[in-house]
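Colleague: Sharing a model prediction with you, sequence too.
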Amino acid sequence: MRFPDNPVKIEGIEYVYPTVSEYLSKQTVYAFLFAFLAMIVYVAFRFKSGLWGIVSVMGIIHDIVISLGFVILANKEINITAVAALLTVAGYSINDTIVLFDRTKENLKLLAKEDFVEVINNSINEVLVRTIVTSLTVFIVACSLFFFGGEVMHTFAYIMIIGTVLGVFSTIFVCAPLVCEWGIRRSKRLETVVKHGDVRSK
């Protein structure tokens, strides 16, 4: 079928050779490694514990890996836009986790006599409304971009929709339980040390 009145116009041609693809892959890996390292250092410095930083990054890795899995399942192209979206998910996830950890740090001082598990639980309840409202706002914006943003924003919005949900999930059900488990084991170690100290003193 021919359309003489509407000739085809080539706007541009792009080629991605194996060398370029390999370069982009390496740069992506470096970007994520640098981001993870910087986040560990920041959170460790902020909360004076390297464990909190490691736990935060574990939550981020959880979000990114699952988001990437959904991208592969949807057979979407993994390009610069997808990488930017995954890094955005990482930043969003760490922000949500830091809010919870910051409230936990405050409650550890205010509720010093409470059990560590109760402190974590109270902290989650205190930030839950804020987390839901913020996440719901981002989710609505991401859905708007997904349905009305056009093909250019489609992959970015798709990853953000998934990442927004995962960010809330990982903060409450991954990072908080890991820190809680660390607190329980730390308390048990301290109790063991105290008991042994009492036995030796006797």
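Modeller: Received, thanks.
Colleague: Every contact and neighbour count from this point should use C-alpha atoms.
Modeller: Noted.
Colleague: Only the buried residues of the helix or strand hosting Leu178, if you could.
Modeller: Assigned by DSSP states H and E, Leu178 belongs to helix 176-201. For helix 176-201, the neighbour count (16 or more other Cα atoms under 10 Å) marks Ala176, Pro177, Leu178, Val179, Cys180, Gly183 as buried.
Colleague: what packs against that helix?
Modeller: helix 50-73, helix 116-148 (3 or more Cα pairs under 8 Å, 6 or more residues apart in numbering; DSSP states H and E).
Colleague: closest to His196 out of those helices?
Modeller: Of all the helices and strands packed on helix 176-201, it is helix 116-148 that lies closest to His196, at 22.4 Å by Cα to Cα.
Colleague: Pull out the buried positions in the closest one.
Modeller: 116-117, 119-124, 131, 135, 138-139, 142-143, 145-146.
Colleague: Stretch 100-112 too?
Modeller: The neighbour-count check on stretch 100-112 (16+ other Cα under 10 Å) flags Leu100, Phe101, Arg103, Thr104, Lys105, Asn107, Leu108 as buried.
Colleague: How about stretch 23-30?
Modeller: Residues of stretch 23-30 classed as buried: Thr28 (neighbour count, 16+ other Cα under 10 Å).
Colleague: starting at the chain centroid, how far to that stretch?
Modeller: Its chain's C-alpha centre and that of stretch 23-30 lie 20 Å apart, by Cα atoms, centre = their mean, to the nearest Å.
Colleague: Quickly note the distance from Val179 to Val55.
Modeller: Distance, Val179 to Val55, by Cα to Cα, to the nearest Å: 7 Å.
Colleague: no wait, Asn79
Modeller: Distance of Asn79 to Val55, given as Cα to Cα: 28 Å.
Colleague: okay, those two: which has more neighbours?
Modeller: Val55 (21 against 14; other Cα atoms under 10 Å).
Colleague: Run a quick neighbour tally on the residue nearest to that one when sequence neighbours are not counted.
Modeller: Residue nearest to Val55 in three dimensions, not counting chain neighbours: Cys175, with 5.7 Å by Cα to Cα, 6 or more residues apart in numbering. Residues lying near Cys175 (other Cα under 10 Å) number 23.
Colleague: ok, second structure coming up, stack it against the first:
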Amino acid sequence: MKLLKLVPDTTNIRFLKWRNIAIAISILLTIGSMVLVAQRGLNFGVDFVGGQMIRTTFTQSAEAPISDLREKVSDLGYGDPIIQRFGEANEVSIRMKLPDGASETPDLANQMASEITGMMQETYPGVRIDGVDSVSGKVSAELMSKGIWSLVGAMVAIALYIWIRFEWQFGVGALFALFHDIAMTFGFFALTQLEFDLNIVAALLTIIGYSLNDTIVTYDRIRENLMKYRKMEIIPLLDLSINETLARTVMTSMTTIIALSALLIWGPDTIFGFAAAMTLGVVVGTYSTVFMAGPILVWLKVGPDSFVPADRADKKAERVGGPEEVG
């Protein structure tokens, strides 16, 4: 039985033919994402802005009346709540941001929680309050600071690792691709106003790891070909390297997206933002590996001499190529 191959061995796509268009689009989208974040901001969750989370169970019904509950909590005047299932269908968590002035008067947060729980006990017979958790503004600021530094630290450490393993040009290329992926994700959350909490920070760190893994595989093949095909021009060599790793890239991305799609469709609401961020990150990360990580090496003047001095070139395995040989 012949095995199914999503990417045939003879695939020879001229990806770098569109490098200028791809980079231009990526720069515009990155700038657009940064503008969105600056103008619209992110819908920070309780983890980052402080607030109250009330966990409750509707013991008299099989399913929690989420829509009705959201409307009644909003009518109390403390803003729109974030209500999500928390375990069984009749268990929910109500997350509220701190009311105005809570930083100067801490009792306002407790008053808000008391009014919400009191309203539920009056409106829904048999409702059980399982817990009320508070996150102070000071703790939230610390969480945000640590989250930002974790992202920055991860990206810098990755750039240094690639710099040491390859050459500085590869570190710059990987860092630019990672910044592009993270910026796209931030722009997505600024556009959709999905809640941005610690789950999303975890998703961003995972995206960094995923994108890096894909980029390193391609960079490793580029390095091998640079040492092997000493007389080949850089653009066809990059196209060759990307095509040789394309099957692995497509298979990894597709299997990951299938799993994430299941989480998006059937997963609980509490991880919807995480699954959405990861799905976008996989798509954008795959794009940046193919259309950004490679072309950047052209502008940074990477060539065969980046790894093997010209006077030590191995002349046994030569391949001469120009743009006309690819495609």
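Modeller: Arrived safely, thanks for sending. No experiment lies behind these values; they were computed from the predicted model shown.
Colleague: Let me see the TM-score of these two.
Modeller: Once superposed, the chains reach a TM-score of 0.85 (TM-score structural alignment, normalised by the length of structure 1), with 184 aligned residues with a Cα RMSD of 1.9 Å.
Colleague: circling back: looking for the alignment partner of the residue nearest to Val55 of structure 1 in structure 2.
Modeller: In structure 2, Cys175 of structure 1 lines up with Ala293, judged by TM-score structural alignment.
Colleague: quick one: its match and Gln169 touch, right?
Modeller: No: at 10.2 Å, Ala293 of structure 2 and Gln169 do not qualify as touching, with contact defined as Cα atoms under 8 Å.
Colleague: In structure 2, what residue corresponds to Leu110 of structure 1?
Modeller: Superposed on structure 2 with TM-score structural alignment, Leu110 of structure 1 falls opposite Lys228.
Colleague: I meant to write Tyr30 of structure 1 there.
Modeller: Matched by TM-score structural alignment, Tyr30 of structure 1 corresponds to Trp149 in structure 2.
Colleague: Which helix or strand contains its match?
Modeller: Applying DSSP H and E as the criterion places Trp149 of structure 2 in helix 137-165.
Colleague: Check which helices and strands that helix is in contact with.
Modeller: Using 3+ Cα pairs under 8 Å, 6+ apart: helix 137-165 of structure 2 touches helix 46-49, helix 168-192, helix 198-228.
Colleague: how close does it sit to structure 1?
Modeller: Here helix 137-165 of structure 2, set against structure 1 after superposition, deviates by a mean of 1.1 Å using mean Cα distance after the TM-score superposition for structure 1.
Colleague: coming back round to it: give me the distance between the match of Tyr30 of structure 1 and Ser33 of structure 2.
Modeller: For Trp149 of structure 2, the distance to Ser33 of structure 2 - Cα to Cα - is 20 Å.
Colleague: ok, now Phe188 of structure 2?
Modeller: From Phe188 of structure 2 across to Ser33 of structure 2, the span is 7 Å (Cα to Cα).
Colleague: Specify which residue of those two has the higher count of neighbours.
Modeller: Ser33 (23 against 19).
Colleague: Report the contact partners of that one.
Modeller: When contacts are counted by Cα atoms under 8 Å, 6 or more residues apart in numbering, Ser33 of structure 2 touches Ala183, Met184, Phe186, Gly187, Phe188, Ala190.
Colleague: Which strand or helix spans it?
Modeller: Take DSSP H and E as the rule and Ser33 of structure 2 turns out to sit in helix 19-40.
Colleague: whereabouts in structure 1 does that helix align?
Modeller: On structure 1, no counterpart of helix 19-40 of structure 2 exists by TM-score structural alignment.
Colleague: ok, now stretch 169-183 of structure 2?
Modeller: Mapped onto structure 1 using TM-score structural alignment, stretch 169-183 of structure 2 covers residues 51-65.
Colleague: do stretch 265-281 of structure 2 as well
Modeller: Counting by TM-score structural alignment, stretch 265-281 of structure 2 corresponds to 147-163 in structure 1.
Colleague: which one in structure 2 is aligned with Ala84 of structure 1?
Modeller: Taking TM-score structural alignment, the alignment pairs Ala84 of structure 1 with Ala202 from structure 2.
Colleague: residue contacts, the residue nearest to that match when sequence neighbours are not counted?
Modeller: Nearest residue to Ala202 of structure 2, sequence neighbours excluded (Cα to Cα, 6+ apart): Phe274, at 7.9 Å. Counting by Cα under 8 Å, 6+ apart, Phe274 of structure 2 touches Asn199, Ile200, Ala202, Ala203.
Colleague: for those, which one is nearest Met119 of structure 2?
Modeller: Nearest to Met119 of structure 2 among those: Asn199, at 29.7 Å, using Cα to Cα.
Colleague: which element is the nearest residue to that closest one once chain neighbours are set aside on?
Modeller: Among residues not flanking Asn199 of structure 2 along the chain, Phe274 sits closest, at 5.9 Å (Cα to Cα, 6+ apart). For Phe274 of structure 2, the host element (DSSP H and E) is helix 272-288.
Colleague: And Val92 of structure 2, by the same measure?
Modeller: For Val92 of structure 2, the host element (DSSP H and E) is strand 91-97.
Colleague: Find me the equivalent region of that strand in structure 1.
Modeller: On structure 1, no counterpart of strand 91-97 of structure 2 exists by TM-score structural alignment.
Colleague: So Lys9 of structure 1, which state does it fall into?
Modeller: Assigned with DSSP: H, G, I helix; E, B strand; the rest coil, Lys9 of structure 1 falls in the coil class.
Colleague: That one: neighbour count?
Modeller: Counted with other Cα under 10 Å, residues neighbouring Lys9 of structure 1 total 6.
Colleague: and it, what pairs with it in structure 2?
Modeller: In structure 2, the residue paired with Lys9 of structure 1 according to TM-score structural alignment is Arg128.
Colleague: From Ile94 of structure 2, how far out is its match?
Modeller: 13 Å.
Colleague: what does Arg248 of structure 2 give?
Modeller: The gap separating Arg248 of structure 2 from Ile94 of structure 2 is 43 Å, by Cα to Cα.
Colleague: before we move on, what about Leu238 of structure 2?
Modeller: 52 Å.
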